[in-house]
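Q: need coordinates for the following:
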Amino acid sequence: MRIRTKVSILILLSTLAMVVMLAGVSLLSFRSTSLENEREHGEMASELARNELLLSFLAGDYDHEALEKHIRSHIADLHEIRIVRTQATEKQYGKGTHEPNDAEKIALRTGTSNDRMIETAEGVKYQYITPYYAEKTCLQCHDVNEGTLLGLVNIELDLTDQRASALSSTYALIAAFIVFAIVLGYILRQLLMPIVATATSMRDVVAHAKEGNFSGRMEEGRNDELGQVATQTNHLMDTLEQSFGTIIKEVESMEVHSITTGEGNLLTRTVDSVKTMVGAVRFKQTIEEDRNLGDVYERIFQALTDTFQIKRFSLYEVNHDKQLMKLIYAHGLPEEQTLWCNPEVNVDSSACRACRTAHDVNSEEEENICTSFAGNRICSKDEIHLHHFCIPLMQGGRIGVVLQIIHADSEAAEIKKKLPFIRTYFSEASPVIESKRLTEVLHASTLKDPMTDLYNRRFLDQFKSRLIASAQRSKKKIGLLMCDVDFFKDTNDTYGHKVGDTVLIATANILAKAIRPSDYVIRYGGEEFLVVISEAEEEKTLEIAERIRKTLEENQFNAEGSTFNKTLSIGVAIYADDSDDLDKCIHLADTALYVAKDTGRNQVIRYQEGMEKEDSDNEG
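A: The predicted model follows:
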């Protein structure tokens, strides 16, 4: 209920209560006063009747009816008088004019006076009944003892006119009270309405402020306390509006992308901005302490699924040197699907519009803006229409990663709300991702041969413990192929080192293509290469070695207008068949390689027990 209504009801009820109270007090006062006056009047009339009765007895006149007429003529407002005898009086003088009624019988029985008001159709009557007893004077006429109850006098006085007069006075008084109450109510209303208006205005201002809108103001102009309240409230709203406006502008200035739309609840926007910035900063602090880039990507995955509750998304890492995009993860795909886009984006980064243009890609603005998106084709059976929003993240002046968010039509509004917050998280994560990637690149550069892009011996030194642990855990063998390009020195001497480098690079490519992703090729030194085959079987390892040898043998090289072929000698050893020491096995593969070279080259030789001794003899 509005306070204005409450005040009006309060004034009305107060006025009615005052009128009812005054009227009730007046009526009660009239009744009380009337009863008291009429009681005195009744006592006087009863005393007069008793005296007249005494005189009539002394005079020998026992006619009560004539006496009653005489008394009625001398007492104003007397409606009726009844003189009732007791048995003692009736015994001496006979029955009287009146038989006692119920009220009179009670008075005769109790011997006490009583009075009451009687409401009749004719009006209001006051009845006063008083008994009289034999006194010394009465003994002259009555043959009874002193103090004997002789009878009673019942007097009824007519109060109808007095009541009418009293009611008229009461009505006039009530009318005066009503007029007074109306005037008082008007005065109170005039006094209270400014307070009500101020309270209502303040309520509206506070309600808007609660919703984050500090633009509400109270009307000023009064020179009293209410005016001071309005002035101070407006000053407070000015301060809050400027303060929160400044805060949100400062927060947004710290972000690459504004997280607000500039509309709606300023308080909520400010709180959301601060919360997002705090969350983003904490997220950055957390990923800065992660061990490697893989851990950072995993934490981004958790943020997308848990914090932002995104159902479908992809994250790609861009390799500008090789012009390809590496899929980090794709979430929410149907079964047996691996990408939300066409597979060409993995081998050609220019197929991704976001990567190619370095701009956001939003299919809600243009349906087929990126032809590589395959979400609707993939989910055609689910009868849902999908949109995608791709965000390229700049690192070091070029695209580092691309985040792709996929959503259905029904999720568009919710995704639109979340995108600014996701951008803020990614903006904070960008320098960390760039730093982690640079660290991994620098670390990888120390583990790889710059010319062939193969791992070097330092990589083998660092990772052989993992290879051994993996083999022991899976109870699998490791195939070791020690490869050496035959007569490589002659190639350098004949065609030059540049052509020799071309031979080494071609050999490295052949080796890399011949193995699985779980296997490794290591440039062991010079023209020597070590191929490490995990979960190997001897027969399969020898097949791979032979395929490598044959592929290089068939490959033709061009130099100074002529072509030539190169061959490869390969020594094979198996960990842990030949030895439970990996370094020892590598040495045994190298021993088998020297046997291959000593016995004709361009062949694959499996290490056999005793070769070490033969090799030592040959060296001797």
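Q: rest of the way, CA atoms for contacts and neighbours
A: Will do.
Q: a helix runs through residue 218, doesn't it?
A: No: counting by DSSP: H, G, I helix; E, B strand; the rest coil, residue 218 is not found in a helix; it is coil.
Q: I'd like the distance between it and residue 55.
A: 90 Å (C-alpha to C-alpha, to the nearest Å).
Q: the two - which one has more neighbours?
A: Higher neighbour count among residue 218 and residue 55: residue 218, with 22 against 13, using other C-alpha atoms under 10 Å.
Q: which helix is the longest one in this protein?
A: For the chain, the helix that runs over the most residues, judged by DSSP state H, is helix 3-58.
Q: show me where the stretch 451-600 of the chain has strands.
A: Ranges of strands within the stretch 451-600 of the chain are 477-485, 520-525, 528-536, 556-559, 562-565, 568-575, based on DSSP state E, counting those that start in this stretch.
Q: which element follows the longest helix of the chain toward the C-terminus?
A: Remark: after helix 3-58, the chain's next helix or strand is helix 64-74, criterion DSSP states H and E.
Q: buried residues in that next one?
A: 64, 67, 68, 71, 72 (16 or more other C-alpha atoms under 10 Å).
Q: likewise stretch 246-261?
A: 247, 248, 251, 252, 255, 258, 259, 260.
Q: please work out which of the strands of the stretch 451-600 of the chain is packed deepest.
A: strand 568-575 (a mean of 28; mean count of other C-alpha atoms under 10 Å).
Q: chain center to that strand: distance?
A: Distance of strand 568-575 from its chain centroid, counting by C-alpha atoms, centre = their mean, to the nearest Å, is 66 Å.
Q: quick one, it and strand 477-485 angle?
A: 160 degrees (axes from the mean of the first three to the mean of the last three C-alpha atoms, to 10 degrees).
Q: what lies in contact with strand 568-575?
A: Under the contact criterion C-alpha atoms under 8 Å, 6 or more residues apart in numbering, strand 568-575 has outside partners 477-486, 538, 542, 545, 549, 552-553, 581-582, 585-586, 588-597, 601-607.
Q: this one as well, want them side by side:
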Amino acid sequence: MLDVPVNGGGDRMTLQKKSLWFTVASSLVLIVLFSVVTVQSFNYFSLNTIREQGRMAAEMLRITLTEQMRAGVIEERETLFKRMRTIPGLVDVRVLRGEPVIHQFGPGKNGELAQLDMEKRVLATGQWEEAVVAVEDTPVYRITIPYVASSGGALNCMQCHDVPEGAINGAVTLGFSLEEMKRSEMFAIAPIAVLLLLFGLCLGYFLNRLFRPIMETAERMKTVVGNAGRGDFSGRVDSTSKDEIGEIATQTNSLMETLEQSMGRISTSIGSLGALSFKKSGQSLLAHTVHVVDEMVGAARFKQAVENDLNLEEIYIRIRRVMSDHFGLRRFALYCVDPEKHAMSPVFVEGVDRAGDIWCDQEILVDCELCRAKRTADCVSSINNLHICNRYGGASRGGDEFVHVCIPMMLSGRVGGVLQLLMTEEECREHPDIEQTASIYLNEAAPVIEARQLMQSLKDTAMRDPMTGLYNRRFLEDYIEVLTATTVRQETTLGILMVDVDFFKQVNDTYGHDVGDQVIKGLAELLKQAVRTSDLAIRFGGEEFMLLLPDTDAEGSMLLAERIRKEMESTLFTTPQGPLKKTLSVGVAMFPGERNEGFWASVKYADTALYQAKDQGRNRSLMFDPSMWKEDGQY
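A: The predicted model follows:
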């Protein structure tokens, strides 16, 4: 995004080429324009000169012919014409007779009659005409000038011609070759073209001097900006002039110095983060800095979100969404470490074929020390070391094409979890720094997860009996609404067992409280082993316990009550005073009852059945029956 290409591209015209083409084009335009103007001017001057020469020659010819008529040698006029044709440049001389002369003297010799359309028009209108024609591929300028009869001036036409004033006696046609004029034209243009070429060279030289600082500054700026795109801000632009170009160079140097100092501090800060090195990402410093800042901003927002999450489940869901939505991964897993049991449990596992599968050997769930990331408290990556972890089981699930990265989640100096990422080669290229960026999110979530675990632990401690580890009455008060609502919604029954040790006070009085505690703990273990995972064992108070059996009918509840009673009856407690046996009395009731009364009413029914069992001799189990009510309606 921020990488700046050093090369401008082979097809792009540089400033130097532009100045060269401008110089050449401007010189050619000037040469063409000056040549056209010179040719036009020369042609105009030449034609005008020839035109004046033709008029002069026509007048001289008229005078000569008049004198020949006076001298009586008019018949020798052809000789005059031949001599005139020997004049350089004059290729055609013809005298034409007009109608008045033809009428008076006849048609004359051959060639003295009008032959060309231009000649006929001149004899008809009395207006001279001119034209440039090609005679045997040679350009010829031809002009036809009329002789108009006049009695004024040095020559009086009326003395020889019997014509009226203003009559057109004839005309003269003169032809001048333009070959010499063309040669003169080329000789005239050549020096101008040479001068213009010299002017173009001088112009190019001065333009080069003018554009050179601009081109040098532009080239240097291209190099400096290109290096800056790769993270090198040490480049500077030499200021070769004191004009606007020099000011641009100075301001660019000031900007680069500021960037060098600022990015240097940012680079140092990024380097202090350890693994977040832009060299590993393959990006430029600018691009990597923007990427890292974006990830940090995203991680900060992620932390704000998880801090407002209600419990661990919501936090884990958010971590899963980051892996799938933000990073676009499809195979990953999160494991929690139980330091007391030295075991691990999967929070979620994505990408496996069957529920319950994980991407590693199942043994790590039993012994967390088998997990390399947990044992070393360091990131384990197979990107550069394919077989780094022997417990990775991806090959057995068709995951040979995947690399795996396992990132430990540190909680108070210990590994509290492990985030496992599996990627293809393409995904690795898309996320070259996945280890670092995923760690950012995991590190932001870690303290929140630890706080939620601590709160959960404190809550569990407050809701469990410290002696037996069973839930206490406070837990029952908090949880019972959910349990009863589920029972009613599913239209099932909940078995309630009230369990009490017979003659427990005698144990404390005879054997001491230590033995009494031993009996309580032994009964608690017996209850834990007897109930299902969905059942709840609660120390209701003192030597009295409660069992809640979801989705259990009256018969099942009584069967469990009898099994517990018999197991307690057969249990032998060792005391300093000798072996000790104790019995139980169990009262059983069902929720909802026959009258659909509330849960606590059903608890009262079970308690009533318990006391009935004690009244009937203890060491027995009784199901509540309405006949156990007293006459006043009380139990």
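Q: who are the packing partners of the longest helix of structure 1?
A: Judged by 3 or more C-alpha pairs under 8 Å, 6 or more residues apart in numbering; DSSP states H and E, helix 3-58 of structure 1 is in contact with helix 64-74, strand 123-133, strand 149-158, helix 160-210.
Q: relative to structure 2, and after superposing, what's the average distance for it?
A: Following superposition, helix 3-58 of structure 1 is found to deviate from structure 2 by 2.2 Å on average (mean C-alpha distance after the TM-score superposition for structure 1).
Q: picking up where we left off before, quick one, which of the contacts of strand 568-575 of structure 1 are buried?
A: For the contacts of strand 568-575 of structure 1, buried by 16+ other C-alpha under 10 Å: 477-486, 538, 542, 545, 549, 552, 582, 585-586, 588-597, 601-607.
Q: of the contacts of strand 568-575 of structure 1, which belong to helices?
A: Cross-referencing the contacts of strand 568-575 of structure 1 against helices under DSSP H gives 538, 542, 545, 549, 552-553, 582, 585-586, 588-597.
Q: can you add distance to residue 390 of structure 1 and give the helices and strands packed on helix 3-58 of structure 1 back as a markdown table?
A: Output for those, formatted as a markdown table (distance: least, C-alpha to C-alpha, whole Å):
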| stretch | distance to residue 390 of structure 1 |
| --- | --- |
| helix 64-74 | 117 |
| strand 123-133 | 99 |
| strand 149-158 | 105 |
| helix 160-210 | 37 |
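Q: quick one: closest of the ones you listed to residue 333 of structure 1.
A: helix 160-210 (42.9 Å; C-alpha to C-alpha).
Q: packing partners for the helix or strand that that closest one is followed by?
A: The element immediately downstream of helix 160-210 of structure 1 (helix or strand, assigned by DSSP H and E) is helix 225-253. Under the contact criterion of 3+ C-alpha pairs under 8 Å, 6+ apart, helix 225-253 of structure 1 touches helix 160-210, helix 266-288.
Q: residue in structure 2 matching residue 459 of structure 1?
A: Matched by TM-score structural alignment, residue 459 of structure 1 corresponds to residue 475 in structure 2.
Q: now swap in residue 537 of structure 1 and tell me
A: Under the alignment (TM-score structural alignment), residue 537 of structure 1 pairs with residue 553 of structure 2.
Q: tell me the contacts of that match?
A: 493, 494, 495, 590.
Q: from residue 480 of structure 2, how far off is the second one?
A: Going back to what we said before, that points to residue 494 of structure 2. From residue 494 of structure 2 to residue 480 of structure 2 the distance is 11 Å (C-alpha to C-alpha).
Q: pick the most buried one from the helices and strands packed on helix 225-253 of structure 1.
A: Highest mean neighbour count among those (mean count of other C-alpha under 10 Å): helix 266-288, with a mean of 18.
Q: structure 2: matching residues for that one?
A: With TM-score structural alignment applied, helix 266-288 of structure 1 matches the range 285-307 in structure 2.
Q: what's in contact with that stretch?
A: Residues contacting stretch 285-307 of structure 2 (C-alpha under 8 Å, 6+ apart): 1-3, 229-231, 266-267, 270, 276, 278, 281, 314-315, 318, 437, 440-441, 444-445, 448.
Q: now residue 115 of structure 1: closest residue in space that isn't a chain neighbour?
A: residue 128 (4.4 Å; C-alpha to C-alpha, 6 or more residues apart in numbering).
Q: now do the contacts for that neighbour.
A: Residue 128 of structure 1 makes contacts with 39, 42, 43, 113, 114, 115, 116, 154, 155, 156, as judged by C-alpha under 8 Å, 6+ apart.
Q: ok, the residues you listed in structure 2, which still hold?
A: Contacts conserved in structure 2 for the contacts of residue 128 of structure 1, counting by both residues aligned by TM-score structural alignment, their matches' C-alpha atoms under 8 Å: 39, 42, 113, 114, 115, 116, 154, 155, 156.
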